[in-house]
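Colleague: Sequence first, then the predicted structure:
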Amino acid sequence: MAEEIDDSGFYRQDFSTVSDWEVFNAQLGDVIQKLNAVEIDATRGSDTYQLNYNVHTETFLVHKTKICVSFYYSTILEQRERNSKDDNTYNSMYYDLMNISRTFGPPLKTSNCKCLHVISSLFGLQRFVVIHPHQSNQKYITNPSELCFFLSAATVVASEYCTVPIFVQIYEPKLNIFLGVGMNATLRTNFDIVVLKQSPVDCRYLSGLLQIFKEKLPFSNVQPISLSVRNIYALETIRFRYPMNVLFLKRFDVNGKKGIGDKYKSWDGNIALPCGYFPDSGTDVYLVYSWVGISEIFAIDSPLHTDFVPSKAHICNMYQTTNVDSYLTSCLRDFLKLDNSKEALETFVGRNVTDSSDGVNMVDARYHLTNPQIRQIRSNNKLNIKEGYQSLKKIAGPLNESELKSFIAFMFPDLYPDNENYSYINDIAARNIEGNPHRIKSSPFNSLSSRLSCVLVTCNAHFGGKNGLAQLWIAFIRELRFIWNCRLSIQGISGGFPDTRTCLLNQKLQMLNYCIERSKCRKYESKKYLSDIGSNIDLEGLVGTNFKEVSDETGNETEDEFFDCTEYVPEGRAMRLGDENILDSDEPLYIPITQDPVPKTDDELQADSEAMLKLGSGRNELLKHIFSHSHFTLNQIGFNIQMMSFSLLSDMEAFKAANPKGKMEDFIRWYSPKDWEKDEFGVGQLSARMRIPDNTWQRVWKQAQPVAANKQKRLFDETTEALKVLSYLETRNIAEIYDMVIITALHAAIIKFKGILETEKILDLFEYKIEALLNDLCHISRADNTEVFDIQQTKSKIEGLIKRLEEYEVQFYQYKCFEQLTGYPDNITFEEIKCKFKEMIENQNSCSINNAEDIGKHIITSYGGELHSNLVTKEYVLRVRANEPTGPHFLRAVVTGEEVRLCGAFTENTTLI
């Protein structure tokens, strides 16, 4: 019989093959099992909707479509009271559904609660899983068969692991429609969301919702239903008029009058960054009235009558949301985009626009220095020199003559006395110490470099972008060339050596100013150049410290005169070294007049360090080699070693000139006292390192001739160094200019905002935030340049800093709107309004108010009966824990106009089915 059966005529199905549904079940089960192992701190929280939520997502391929499984969980869970940890009927979702503290989530979506998933706000759940299409998919779950595929898988996995509810997202994500299931050993809860665009009238009030809810409850339920109601009222948008305000620029004033920003001028008023807010900025205010945990017996809410009116509310909160754009932070963001702009200045302004040959042809520098009309010539802003001098080339760019004049006159007020007087403070360095306690590597406040940085940022944002910035930069360098040619001191720049505690731009300007003062002293002998200088030379490193110079006279630089010590007349003496005498002689020991040490800026010091590193361990031998010859082979060593070698030789020659009978021991007693040791009997001798035979100190001493400082070749050529500074500034590209000024601009922006808060007397509300900004900026500004520092990481930190500054500016705008809303100063005191606003910024832009007092009373009186017409959203939450063994039931209804969103969670006993 079996032989007569044709096997080929039958359809064969291999039931041992695993289906796609079973594969997905296994994958989903593995994910749930792995995520259940996540350790979560169980600590008590007051407001559970302020918890931080984390999400873990894994992607699978189902039917050739990417499907994501996301597990949402709060990092802090409430402490729960349980009779027994082995209670199988217990489940975290049941606790969340019945938890009265999780009745209402945030009424408004803000930046602080973006991590709060809509499921958590609708059902109050702290742990749940969502199955949803991958964001790259344009196809959503709309087919009933697909929904059944995933929902059945969710049911199987939930029944097996009994931990968290699993939801399936259907339709477009923006609709926020989910279906879910949660189970434990005996109970099953179905989660449903229904949206009615045109709902029946009964569904918009509590009376109709109670009827729907009771129909879903088992007949055995006799417990009263717990109700919670929340009404949200929207008030009119409040606007605070703070138009754009920029110092010295009239085009931004309102109707020819001074802007409101003049009110906020303080000692930092010369920070030339724009402040104010865009005209469309505004604050939306919402009043939220809540009734939580009341019985259905004591509540009436129908189309004809309602007990839920603002005057009878149990809880009243006020929320603010702002749509604010600040000129200050938007200006900084625009400037931040220049960090990768490698365009040269020639691209925007052409070539040779700052060539000194096309500028002021100096015939007699003394004439320009002493001419009393020189400032009047510059005040005309013709950008030329009268009396036969050629006109400077016009700089191409979007800035017109008037705007360019305003910028330049602001930075160089002493050269343009007919303009508004924005004079510099007298002691830039002292003010920098006072105003920069965080030691940020920026520019001193109200200095030329600080003004230039702020003006460049403003110019980039509002005066032609990179083109305007390049035009202004070249005009600035042109002014510097004029100042250098006329040997005028640079106002707004402190004297002395470049201060390496400041930014590189300020150091370059300090170097130029130092060169000008040196040139004036040297060429015109107008005054003695005084400085305190010391020296302490280390044998191996040749490092200098302090010694004193009382004169800087210059003689013939090209002629060297050498004399025998026995015939040499002492010269170049500054003062006697205490009561010390020359060894083995009764002649006093004199401190010589020496040359100034060579000033260096950060980039030059960095170049010198790199040269030293390239020498490696052989640098000491190389030093010995160059000191063993009468003429140095300086092309074999780094510039840093050259200058230190010259400096040591110069000091030794000056010492021999001042002390013809002096010995090396005498030189060491003055130059490096730590290398002069005395025994217990008071007998002095050189230190052990100085007694090494034929060491470098001895070699240099033998080569040194008695030559006074004023007859030595100069260690520092101010003309060369000044031209180097000007050339350096001229050859920067846009990105390099950005690097030089960004820290100063950020520092100035923070201080400017701080000054506004001080004027409003609310700095104490923001002080810790401002201090945190300054600390972070200090860290960014002092990043070690020798390390491999990620440029993108630095940019990310700066972006984060600007974002935080913008957040604080938004809060200040909220404060001004808050003043208007509360009727200050008529209805509330200054201390009360500060206290309320502090509560608001600490509680996600919300604060509690009382209808019968202060703010609430003022609002109710102002709006009167119109408040009801401003009702935008009603929210009802119905919950009951029915008689065992059915478990809890939950219904949330969100009514917005004619639309109603119903979110239900109803539990049934699986053992009875």
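Modeller: Looks like it arrived, so ask away.
Colleague: hey, let's count contacts and neighbours off CA atoms from now on
Modeller: Noted.
Colleague: in the stretch 151-300 of the chain, which spans are strands?
Modeller: All strands of the stretch 151-300 of the chain, identified by DSSP state E, counting those that start in this stretch, fall at 166-170, 177-183, 187-196, 226-234, 282-295.
Colleague: The second one versus strand 166-170: what angle between them?
Modeller: With axes from the mean of the first three to the mean of the last three C-alpha atoms, to 10 degrees applied, the angle from strand 177-183 to strand 166-170 works out at 160 degrees.
Colleague: Can you give the distance of strand 177-183 from its chain's centre?
Modeller: Centroid separation for strand 177-183 versus its chain: 43 Å, with C-alpha atoms, centre = their mean, to the nearest Å.
Colleague: the helices in the stretch 701-850 of the chain, which residues?
Modeller: 718-730, 734-760, 763-781, 791-822, 830-842 (DSSP state H, counting those that start in this stretch).
Colleague: The fourth one - contacts with which helices or strands?
Modeller: Counting contacts by 3 or more C-alpha pairs under 8 Å, 6 or more residues apart in numbering; DSSP states H and E, helix 791-822 is packed against strand 315-323, helix 327-336, helix 763-781, helix 830-842, helix 854-863.
Colleague: Over to the third one?
Modeller: On a contact count with 3+ C-alpha pairs under 8 Å, 6+ apart, helix 763-781 meets helix 734-760, helix 791-822.
Colleague: do you know which of these lies nearest Asp414?
Modeller: helix 734-760 (22.6 Å; C-alpha to C-alpha).
Colleague: quick one: buried residues of that closest one?
Modeller: Residues of helix 734-760 classed as buried: 734-757 (neighbour count, 16 or more other C-alpha atoms under 10 Å).
Colleague: Comparison target, given below:
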Amino acid sequence: MNEEIDDQDFYQEDFTALTDWEVFVAHLEKIIHDWKLPKVKKGPPLKKGELSEGEWDRASEKILFSDVEFIITRHKLKLKPVENVTSPVDEETEEGRTQALDDMMSLENDFPPQIESSLGPGCSHPHPLARWYGLREFVVVAPTRDIISDECRVKILLSSVYIAVNNSNCQIPFFVQIHDPLQHYYMGVCEAKGIRSEFEMVNLRRIPPHCKYLTGLLNLFKTKIASPVPLDTVSVAVRFTYILRDWTSNNTWTQEPPDFDFLQGETLGVAELGKLPFGATFDPISELHLFATWPQLMENVVVDSESYSDFEPSQAPQWSVGVKMAEQPACLLSEYLTEFVQLYSSKRTMKDLLGDYVDRGNSGETNLSAPFNVLTESRVPTISKVIKKAKGAHQEPSQEGPISNSLLMPILYFLFPDAEDEPKSPYSEELGNNCSFNNQQMEELANGLKSAPVDGLVWRLAVVMSHVMHTLGGLRAAVHLWYEFTQEMRYRWEKGILVPGVTPGFPDPRTCLLHQKLQMLNCCMERKKMREQMARVETLGTEASESDSEDEEFFDCSTEQPERDAKDDRRGSRHRHKHSLWNQPVGRLSKHGNLRLLRTGEHLYIPVTQEPTPKTEDQVEEDAEVLLQLGTDAQGAEMRARMMSASLLSDMESFKAANPGAILEDFIRWYSPRDWIEEDEMDEYGQKKGSLSARMQIKGNMWLDVWEAAKPVPARRQKRLFDDTREAEKVLHYLESREPSMIGNLLLPALIHAAICRLLQEQKEELTMLPDAFKRIIKIAERISRNPRPTSRHYQEFTHEIVGAEAIIAQANSLEHKFCSVSEKSHSAELKTFLSKLMHLPEVDVPGGPRGSVGSRIRTMFSEAQKAAQMISELDVVNVSEETPWSSSSSNFPQPSTREFIMRTMVARPAPTSCVTPQRLSVVLKKNQIRLAGCFSHDTTFH
């Protein structure tokens, strides 16, 4: 049974197909060519600090290798363009060294800064490979998710990189990341011009005994090189790092929160109540790092072994320092704002917090307003007061609220200084809305804040309320103070006492709502006084008119000139109108130029009209909402017209009363001159003729209807457009009905303004990052103050910005306290520059090194910390210094937290006839860790 077998059924292997490994290598080569790495020109030598201070470009690509995703990242230092760059032809004539080998042997960028600043993205930190090898450009191959730790996989990956680098003639170092990414373990290669440089690394958690000192490390370095010829002297660069964490009392920056015990005394008064606290409650500088550096030493001139060491920090030629800031320092201004936002977010009510105190106050029993009785009540005894005193022996003692009377009285006198005979903190006569900004730009930005006058009543109330929230009892104390504040507002309305610390005039929509409400209350009291005064004048005028009927003209209009009146009488004698007794002109303010009434020819008089109606912004919004809700139908339009014509009707009635016989055209000529179209022809009274504008002649015009309905009634006899009693009661009810969250919403705009002013008062010119932060803070504050319903998130955003700016200023103050004496703060420009750099940079050179004034201050700080730690006396220090001179210096410093060594040499490898190639080993020794990063080169041509 032989069956025919088709050859196509057999599997035929295609040996020309590419494997995954070959595809991976091809992708690497493609990326190398796409990035044009083989054509990279050799650049100029790096300058000192350029490796750490410069910006880095990073480009990435992703490729797959056996279902494992890798990311290929190119790291390149941005260099400023330099003329006369070495050409490729010049490179061929140079010694066979690549850019990477030149950078590796350069001494200018040893030990770049490694302390990360807590001030934000102000400094650009290079990749760890740039620190360990001094490279300006390199490529890293790293898995995105998997961990490459198997030895076989590591070798395959390295061999792939070797092949791709050789095939593409790439002179840029390539590294492969293996093991856990947190370990920063890399192996790599750089091959060009017949020299192969292999980058190897060792990372151990336990330091071998023979690697703890420089002597053993030099032996390890020489053994690894295995030179066939005697080695030249090895060059060594050394850096020791000393950390100061425990500050002594002389160097610690502490700031206590406000203490209100001074309110009970007379020494400090109440000046501190109007000022928000500022600064960190604990030292914002957590660590000071001192770097003692020996930049270039030969191995035969220093000794560093277990028994003896030449590396004494006080003898180092270079000192540099860096500071580590506390991540989230507790600052007082930020705490105040954060706690006050809790008042805004509170869901509790006044009844929940004060209990029966409010009810007792309303019923006349002993209540929280007892302190206000001393502050605001008249000194003339009333019957009720006498009766209470008579029954005082039988009543229970008065119960104080959350704020004791001894603290409450100074606070109330601070808010209402006019209640004292000799006020200690009176309000300024000219209340402004800007604090003392340091530049015009900040002042212009702050003009957009919808706040209250600086150091006015609302400003003081917001600041004092924040003190009460933070120090005097929290939420209950805050609502207690608000209750006393509303009681004072009602008392002042009843007694006609103006509210102090408020800008005069109508409610200003540029200010916050609470300030507008207090302005409205003052307007009501002023209108009430004016109305009562006019009533008294009218009564006196009525009595006088009984004896002389012409006395009414005395206060109704201004006196006319006799000669001009005689001339006018002769000119218009034919049209002289004699008024009847019931139609006499009243309510005249003054004569209006040369205008005469069109019908009678008499002079046109400006009437006394009712004052405009003041409104707060919430009332304006309510009126607009009501008008919108009326709809667009005929009935709604009529109702809207009536509501809008109330002021127009009042003015028309006043005009008719002052000008008997006037017509609508006369009113238009005075009230809305643009609606009167003049002609060239003159009338019989010597004034130009004219007619009403087109919009005034439209049928059903509201002006015509209102004019026909208007009666000649003077302003003082009209129904009040502005009912001061009702509006004042509305303001008082508004204030008394506020819940804690609403109180916070009313006061937060002023508190935000006060916080910004406090921050600007503490700013320092040398902190260049602050102006941008202030702009952000002010912009956020403007948005919040103009948002009728801000959320807690908005306030949290503002508080976050305040925290950052306050922390920076607190850190600068702490550094100034540690490094400056009183005289140095104002005279040493070099010291100020040093402190400014210390705030901006992760590492700053100490001026004058260990022997300068700053170095002396640093030695003192370390010495005091060591004395406190070891509890040794001054006598012990003297005795030790006499026995071992070098140990005195060592005793001033703790054991170094980090020791770093960089060893370099040139040697012919692997054969005596090979070209001389550079060798380098970087060593980092910590308490329980050692990291060795070596670059060992050898000749691949003559081997």
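Modeller: Cool, the structure landed. Just so it is clear, the model here is predicted, and its values are computed rather than measured.
Colleague: Now compute the TM-score of the two chains, please.
Modeller: Scored against TM-score structural alignment, normalised by the length of structure 1, the superposed chains reach a TM-score of 0.72; 821 aligned residues with a C-alpha RMSD of 5.7 Å.
Colleague: thinking again about what came up before, now render the helices and strands packed on helix 791-822 of structure 1 as JSON lines, adding distance to Ser74 of structure 1.
Modeller: Output for these, formatted as JSON lines (distance: least, C-alpha to C-alpha, whole Å):
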{"stretch": "strand 315-323", "distance to Ser74 of structure 1": "24"}
{"stretch": "helix 327-336", "distance to Ser74 of structure 1": "33"}
{"stretch": "helix 763-781", "distance to Ser74 of structure 1": "26"}
{"stretch": "helix 830-842", "distance to Ser74 of structure 1": "20"}
{"stretch": "helix 854-863", "distance to Ser74 of structure 1": "34"}
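Colleague: which one of these lies closest to Cys454 of structure 1?
Modeller: helix 327-336 (9.8 Å).
Colleague: With structure 2 overlaid, report how far the closest one is off on average.
Modeller: Superposing on structure 2 and averaging over aligned pairs (mean C-alpha distance after the TM-score superposition for structure 1), helix 327-336 of structure 1 comes out at 2.9 Å.
Colleague: about what we covered before: put together a markdown table for the strands of the stretch 151-300 of structure 1, with mean neighbour count on each row.
Modeller: Below are the strands of the stretch 151-300 of structure 1 laid out as a markdown table (neighbours: other C-alpha atoms under 10 Å):
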| stretch | mean neighbour count |
| --- | --- |
| strand 166-170 | 24 |
| strand 177-183 | 23 |
| strand 187-196 | 19 |
| strand 226-234 | 22 |
| strand 282-295 | 20 |
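Colleague: could you dump those to JSON lines with distance to Asn827 of structure 1?
Modeller: Putting the strands of the stretch 151-300 of structure 1 into JSON lines (distance: least, C-alpha to C-alpha, whole Å) gives the following:
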{"stretch": "strand 166-170", "distance to Asn827 of structure 1": "50"}
{"stretch": "strand 177-183", "distance to Asn827 of structure 1": "45"}
{"stretch": "strand 187-196", "distance to Asn827 of structure 1": "43"}
{"stretch": "strand 226-234", "distance to Asn827 of structure 1": "21"}
{"stretch": "strand 282-295", "distance to Asn827 of structure 1": "18"}
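Colleague: Now check structure 2 for the residue matching Ser489 of structure 1.
Modeller: Alignment note: Ser489 of structure 1 maps to Leu498 in structure 2; criterion TM-score structural alignment.
Colleague: of all the helices of the stretch 701-850 of structure 1, which lies closest to Leu399 of structure 1?
Modeller: That would be, of these and by C-alpha to C-alpha, helix 734-760, which comes in at 17.4 Å.
Colleague: list the helices and strands that closest one packs on?
Modeller: helix 327-336, helix 448-462, helix 504-524, helix 763-781.
Colleague: Of those, give the one that comes closest to Glu677 of structure 1.
Modeller: Using C-alpha to C-alpha, the nearest of those to Glu677 of structure 1 is helix 504-524, at 38.4 Å.
Colleague: Report the buried residues of that closest one.
Modeller: 504-522.
Colleague: Also stretch 816-830 of structure 1?
Modeller: Neighbour count says stretch 816-830 of structure 1 has Lys816, Cys817, Phe818, Glu819, Leu821, Thr822, Gly823, Ile828 buried, by 16+ other C-alpha under 10 Å.
Colleague: my guess is the second one contacts Thr237, does it?
Modeller: Pointing back at Cys817 of structure 1 there. No: counting by C-alpha atoms under 8 Å, Cys817 of structure 1 does not reach Thr237; the two are 9.4 Å apart.
Colleague: Which neighbours do these two have in common?
Modeller: Thr283 (C-alpha atoms under 8 Å, 6 or more residues apart in numbering).
Colleague: Among the helices and strands packed on helix 791-822 of structure 1, which comes closest to Lys85 of structure 1?
Modeller: Closest among these, using C-alpha to C-alpha: strand 315-323, at 35.6 Å.
Colleague: So what's the gap between that closest one and the chain middle?
Modeller: So, by C-alpha atoms, centre = their mean, the centroid of strand 315-323 of structure 1 is 28 Å from its chain's centroid.
Colleague: Ends of stretch 435-453 of structure 1, what's the gap?
Modeller: 17 Å (C-alpha to C-alpha, to the nearest Å).
Colleague: So what touches it?
Modeller: 268, 270-272, 410-412, 424-425, 428-429, 431-432, 491-493, 501-503, 505-506, 509, 741-745, 747-748, 774-775, 777-779, 781-782.
Colleague: Emit the PyMOL select command for whichever of the residues you listed are buried.
Modeller: Here is the PyMOL command that selects the buried residues among these (16+ other C-alpha under 10 Å):
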select buried, resi 268+270+271+272+410+411+412+424+428+429+432+491+492+493+501+502+503+505+506+509+741+742+743+744+745+747+748+774+775+777+778+781
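Colleague: Now check structure 1 for the residue matching Asp723 of structure 2.
Modeller: Per TM-score structural alignment, Asp723 of structure 2 is aligned with Asp717.
Colleague: how close does that match sit to Arg481 of structure 1?
Modeller: Distance from Asp717 of structure 1 to Arg481 of structure 1, by C-alpha to C-alpha: 17 Å.
Colleague: neighbour count winner among the two?
Modeller: Using other C-alpha atoms under 10 Å as the criterion, Asp717 of structure 1 and Arg481 rank with Arg481 on top: 20 against 13.
Colleague: what's the helix or strand where the more buried one lies packed up against?
Modeller: Using DSSP states H and E, the element containing Arg481 of structure 1 is helix 465-486. Helix 465-486 of structure 1 is packed against helix 346-349, helix 365-370, helix 401-411, helix 448-462, helix 718-730, with contacts defined by 3+ C-alpha pairs under 8 Å, 6+ apart.
Colleague: Which of those helices sits closest to Leu206 of structure 1?
Modeller: helix 448-462 (54.6 Å).
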